[in-house]
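>>> 3D, please:
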Amino acid sequence: MNKRVALIGIVVDNKESAEPLNALLHCYGEYIIGRMGLPYPQRGVSIISVAVDAPADVISALAGKLGMIPGVNSKTIYAKLPQE
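Below you'll find the predicted structure:
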């Protein structure tokens, strides 16, 4: 299994996207190491960072599904660790 450690940075600019976003993250909960959310009402956005430890294809699937939620932008960065 090709497991990777990654950080997914998410910016939410539509409050209506919070429910589908949280539902999606819940589905991938077994891979989530930790999650931190920062509301930024002055700019009308929320910023979320999600650390994951998962197979590369699972991380790619999650990133792809995040990109399909309206009002959600995300980027994924991978740790330079030996792969398991």
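>>> hey, let's count contacts and neighbours off CA atoms from now on
Noted.
>>> next helix or strand past the lengthiest helix in the chain?
As assigned by DSSP state H, the longest helix anywhere in the chain is helix 56-67. Using DSSP states H and E, the helix or strand that follows helix 56-67 in sequence is strand 72-78.
>>> now the other sequence, so there's something to compare against:
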Amino acid sequence: MDKRVGVIGIVIEEFANAPKVNEVLHNFAQIIVGRMGIPYKERGVSVISLIVDGTTDEISALTGKLGKISGVNVKSAITKK
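A predicted model of the protein is given here:
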């Protein structure tokens, strides 16, 4: 299966679940090229952006696991080829 480059945006609204997010990201470290995290204290959220390079199955598995965590919103965009 072809690898694709993508970006994943993660918004954490429940800080208690941040360790779960980090655990998932650790488990998918092999496809993460870069990560930037910003705590937005004034709004009570944290925002993480990821650059990924993997198969569509790998990227979907990552976003799927993140999306199942309570208080976490995830969106992604990947290249077509």
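>>> Quick check: TM-score for this pair?
The pair, once superposed, lands on a TM-score of 0.95 when counted by TM-score structural alignment, normalised by the length of the second structure; 81 aligned residues with a CA RMSD of 0.9 Å.
>>> what's the angle from the longest helix of the first structure to strand 72-78?
160 degrees (axes from the mean of the first three to the mean of the last three CA atoms, to 10 degrees).
>>> Give me the buried positions along helix 56-67 of the first structure.
Ala56, Val58, Ile59, Leu62, Ala63, Leu66 (16 or more other CA atoms under 10 Å).
>>> go on, stretch 49-58 of the first structure?
Applying 16+ other CA under 10 Å to stretch 49-58 of the first structure flags Ser49, Val50, Ala51, Val52, Asp53, Ala54, Pro55, Ala56, Val58 as buried.
>>> Just put the residues you listed in JSON lines and tack on distance to Tyr78 of the first structure.
Output for these, formatted as JSON lines (distance: CA to CA, whole Å):
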{"residue": "Ser49", "distance to Tyr78 of the first structure": "13"}
{"residue": "Val50", "distance to Tyr78 of the first structure": "12"}
{"residue": "Ala51", "distance to Tyr78 of the first structure": "10"}
{"residue": "Val52", "distance to Tyr78 of the first structure": "10"}
{"residue": "Asp53", "distance to Tyr78 of the first structure": "10"}
{"residue": "Ala54", "distance to Tyr78 of the first structure": "11"}
{"residue": "Pro55", "distance to Tyr78 of the first structure": "12"}
{"residue": "Ala56", "distance to Tyr78 of the first structure": "10"}
{"residue": "Val58", "distance to Tyr78 of the first structure": "13"}
